[in-house]
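Visitor: sequence-free structure coming up:
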């Protein structure tokens, strides 16, 4: 390889190196933009969770009071405390209700499995009968 060819190869290599540096810079910027977008999405999710929580609280208050517009924030907090205290009295029946619901779901799942087994058995029997 002569000096001209060697210099030509060095030129190609330096051009490739420059292109790689530009690509790395581009991908770093792109990565930063993606991270900013993810942060914005996460913040939006937090804001939505806070909004949903506030709306649930407003719904509880409106159930108790009828109209939320006539109350100050202190009144609202007081009503929420009343609701929280009244809900604590109902915790035990709620837990029992959840347990009963779970038992019903378990029973229903068992019935579905039994039904599926019966259906599959009938289908196999029907197939055997058709073969004969």
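Guide: Structure's in. What do you need? Note that the structure is predicted; figures quoted are calculated from it, not measured. Residues are numbered from 1 along each chain as shown.
Visitor: only C-alpha atoms for contact and neighbour calcs from this point on.
Guide: OK.
Visitor: and the residue nearest the centre of the protein?
Guide: Relative to the mean C-alpha position of the chain, the nearest C-alpha, by Cα atoms, centre = their mean, is the one of residue 45, at 9.7 Å.
Visitor: name the helix or strand for that one, please.
Guide: Residue 45 belongs to helix 3-65 when assigned by DSSP states H and E.
Visitor: immediately after that helix, which helix or strand?
Guide: Following helix 3-65 in sequence, per DSSP H and E, is helix 73-89.
Visitor: let's bring in a second model and compare:
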């Protein structure tokens, strides 16, 4: 876990990578006050995903690193599942702390639906590519 966090932080700090927006999400409500952007860094060796949660006036960044091509394969198969790490993610006595989970699946209308479980909350999401 520590190696994964260090690798993710090193990649996260790299300014040489360009980001590609792969999905934009909203928590369906009258005001649509909570939004989420999912970006994929242009990296040659790994899939580095950044998830930016904007809730009212606060902003929270999550990230995940996977084998190169994993994100494209997941999306092609109709889903996206990632462990959403933060700069405070840690593992204590087997418990993963300060971490979330993003789970999305393809809906019949071509959009993606699912949730982000993070910050002690569950954010139901409606997403478009």
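Guide: Great, that's in hand. All figures in this text were calculated on a predicted structure; none of them were measured in a lab.
Visitor: any idea what the TM-score is?
Guide: In this superposition the chains share a TM-score of 0.20, using TM-score structural alignment, normalised by the length of the second structure; 38 aligned residues with a Cα RMSD of 3.9 Å.
Visitor: the helices in the second structure, which residues?
Guide: For the second structure, the helices defined by DSSP state H occupy 2-12, 70-76.
Visitor: any chance of the ones you listed in JSON lines, plus distance to residue 125 of the second structure and mean neighbour count?
Guide: Shown next, in JSON lines, are these (distance: least, Cα to Cα, whole Å; neighbours: other Cα atoms under 10 Å):
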{"stretch": "helix 2-12", "distance to residue 125 of the second structure": "24", "mean neighbour count": "14"}
{"stretch": "helix 70-76", "distance to residue 125 of the second structure": "16", "mean neighbour count": "15"}
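Visitor: now those in JSON lines, with distance to residue 24 of the second structure?
Guide: Shown next, in JSON lines, are the helices of the second structure (distance: least, Cα to Cα, whole Å):
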{"stretch": "helix 2-12", "distance to residue 24 of the second structure": "20"}
{"stretch": "helix 70-76", "distance to residue 24 of the second structure": "14"}
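Visitor: the ones you listed: which one's closest to residue 53 of the second structure?
Guide: Nearest to residue 53 of the second structure among the helices of the second structure is helix 2-12 (16.1 Å), distances taken as Cα to Cα.
Visitor: which helices and strands sit right next to the closest one?
Guide: strand 58-67 (3 or more Cα pairs under 8 Å, 6 or more residues apart in numbering; DSSP states H and E).
Visitor: try 6 Å
Guide: If contacts are counted by 3 or more Cα pairs under 6 Å, 6 or more residues apart in numbering; DSSP states H and E, helix 2-12 of the second structure sits against no helix or strand.
Visitor: what's the angle from it to strand 58-67?
Guide: On the basis of axes from the mean of the first three to the mean of the last three Cα atoms, to 10 degrees, helix 2-12 of the second structure is oriented at 110 degrees to strand 58-67.
Visitor: where exactly do the strands run in the second structure?
Guide: Using DSSP state E, the strands found in the second structure span residues 19-26, 34-41, 46-55, 58-67, 79-84, 90-92, 95-97, 100-106, 112-118, 121-128.
Visitor: fine, thanks again, bye for now.
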